[in-house]
Each structure stands twice: as C-alpha cells, then as structure tokens.
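Undergrad: Provided below for reference: sequence and predicted model.
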Amino acid sequence: MLSVKVEDYGETEDQMHYVTYRASGLSEKELDFLLNNLEGETIVEDGDLLLNIFYSRKFFPFASDDAHFKLEDFIKREEIEMTYFIASFLEDMK
C-alpha cells in the first residue's frame, strides 16, 4: 500500500525551497513508471521513491506563520496531498 512521508524540507543556498518526499509500498512497475514520468528529482533508495520538489517561497508549503505553530499538521497535509497526487498519477499507468 502506498505511503508517503515528508523526508526533509528547507531552503537551498540559491534561495529555492524544497520538500523531499519518500514514497513506499510501490511495485517495481510503479517505481519505473514514476521515475520515467514525474518531474523533479527522483531516485530509488531501499526500494522507496525519493521525490524532491522545488518551490518558490510564495508556494512553499511551510512558509506561512501558521506552519511554524502547527508544523505537524502541515507535514501531515503535505503527505496526504502527495499521496493523492502519486495515486492519481499512477492511474495513468493503467
């Protein structure tokens, strides 16, 4: 079963913001499809897909003041949204 977790997030030296997601529970066929079709930096580590997405500050999910006070809620929301995105993306595989 697909599971997505926020692995890391922050800001690069050149002022780009990023979130790294770890997607587990994917078949080899699903991993291959995602590696060949997703935009962003993707690698496979220990059978999991690591997806690194870059954002401008305006769209960075953890940039708001609320995110600093409710960080766990914002992380969980990001995990749910990325799970939905990947599951929807995998529908194209069928």
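TA: Right, received. Where do you want to start?

Undergrad: can we go C-alpha only for contacts and neighbour counts from here?
TA: Fine.

Undergrad: give me the number of residues near residue 9?
TA: Look at residue 9: counted by other C-alpha atoms under 10 Å, it has 18 neighbours.

Undergrad: hang on, isn't it packed against residue 20?
TA: Yes - the criterion here is C-alpha atoms under 8 Å, and residue 9 meets it with residue 20 at 6.0 Å.

Undergrad: next up, a second structure to put side by side with the first:
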Amino acid sequence: MGESNDSGIAALLLGFSGLDKFQREKFMGQLNHFIYVSSRQKRKLVDGWLVACRESADPAANMIAESMAEYVVHDRKPIKGREVRRLAGTGDESSSAS
C-alpha cells in the first residue's frame, strides 16, 4: 500500500475516532452493508454519498466529494447495457439506456 493510500486511511480513521457512539454504529452498519452488496449496488451507494456530500453545508464533506468524484469517474466501468458519459463542463455523469 502506497503512502498516499496510508494517509487516506489515516484520515478516515481519524474522522471515525471523532464520531459519537450512535454515529459509529451507523457508520459500521453502512460499511457492513457496503461490503456485502453487489458491484452495481456499491456504485449506487457511492453515487448517493457523493450527492449527499456535494449538497452538504459542511465544507469538509464538499471537499471529500470533490476529491472522490474524480476518482470514481475514472475508476467506473459502464453498467452492461448502459452508457456512462460525462456532462459537458462538469465532473458529473449521466447514464442513458442503450
């Protein structure tokens, strides 16, 4: 694992350490759900989290969404039977049936 990955994990763990008991339980439940769902469901969850962070009033959430959006866009593989394309001038994507 590279140093950049280590620092990302450390940042995530540091954020987790700042959660209260209720938030930690909620996080662990969502993480557990994410681990066991299909690849398609994982993409839907990530998309939902990106939207929630982008729309958040929390500047830290906005910053995380901006940095992750680029990673997700480049890592994504099109869903069979669907075309994934970038919207002109944005980092957003749009899907349309083929």
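TA: All right, it came through fine. On a predicted model such as this, the values are computed, not experimentally measured, just so you know.

Undergrad: Would you give the TM-score for this superposition?
TA: The TM-score (TM-score structural alignment, normalised by the length of the first structure) is 0.28; 43 aligned residues with a C-alpha RMSD of 4.3 Å.

Undergrad: Pick out the residue closest to the middle of the second structure.
TA: residue 46 (3.8 Å; C-alpha atoms, centre = their mean).

Undergrad: my guess is residue 19 of the first structure is in a helix, correct?
TA: No - Residue 19 of the first structure: not assigned to a helix; according to DSSP: H, G, I helix; E, B strand; the rest coil it is strand.

Undergrad: State the number of residues packed around it.
TA: By other C-alpha under 10 Å, 19 other residues sit near residue 19 of the first structure.

Undergrad: correct me, but it touches residue 75?
TA: No - here residue 19 of the first structure lies out of contact with residue 75, judged by C-alpha under 8 Å, at a distance of 10.0 Å.

Undergrad: on contacts alone, who are the packing partners of whatever helix or strand residue 22 of the second structure lives in?
TA: If you go by DSSP states H and E, residue 22 of the second structure is part of helix 21-36. Here helix 21-36 of the second structure touches no other helix or strand, going by 3 or more C-alpha pairs under 8 Å, 6 or more residues apart in numbering; DSSP states H and E.

Undergrad: ok, 10 Å please
TA: Packing contacts for helix 21-36 of the second structure, counted by 3 or more C-alpha pairs under 10 Å, 6 or more residues apart in numbering; DSSP states H and E, involve helix 3-17, helix 39-55.

Undergrad: What residues of the helix or strand just after the last one count as buried?
TA: Following the chain from helix 39-55 of the second structure toward its C-terminal end, the next helix or strand by DSSP H and E is helix 59-75. Taking 16 or more other C-alpha atoms under 10 Å as the basis for neighbour counts, the residues of helix 59-75 of the second structure that come out buried are 61-62, 65, 69.

Undergrad: number of nearby residues for residue 42 of the first structure?
TA: For residue 42 of the first structure, the number of neighbouring residues by other C-alpha under 10 Å comes to 19.

Undergrad: With residue 54 of the second structure instead?
TA: Close neighbours of residue 54 of the second structure, defined as other C-alpha under 10 Å, add up to 19.
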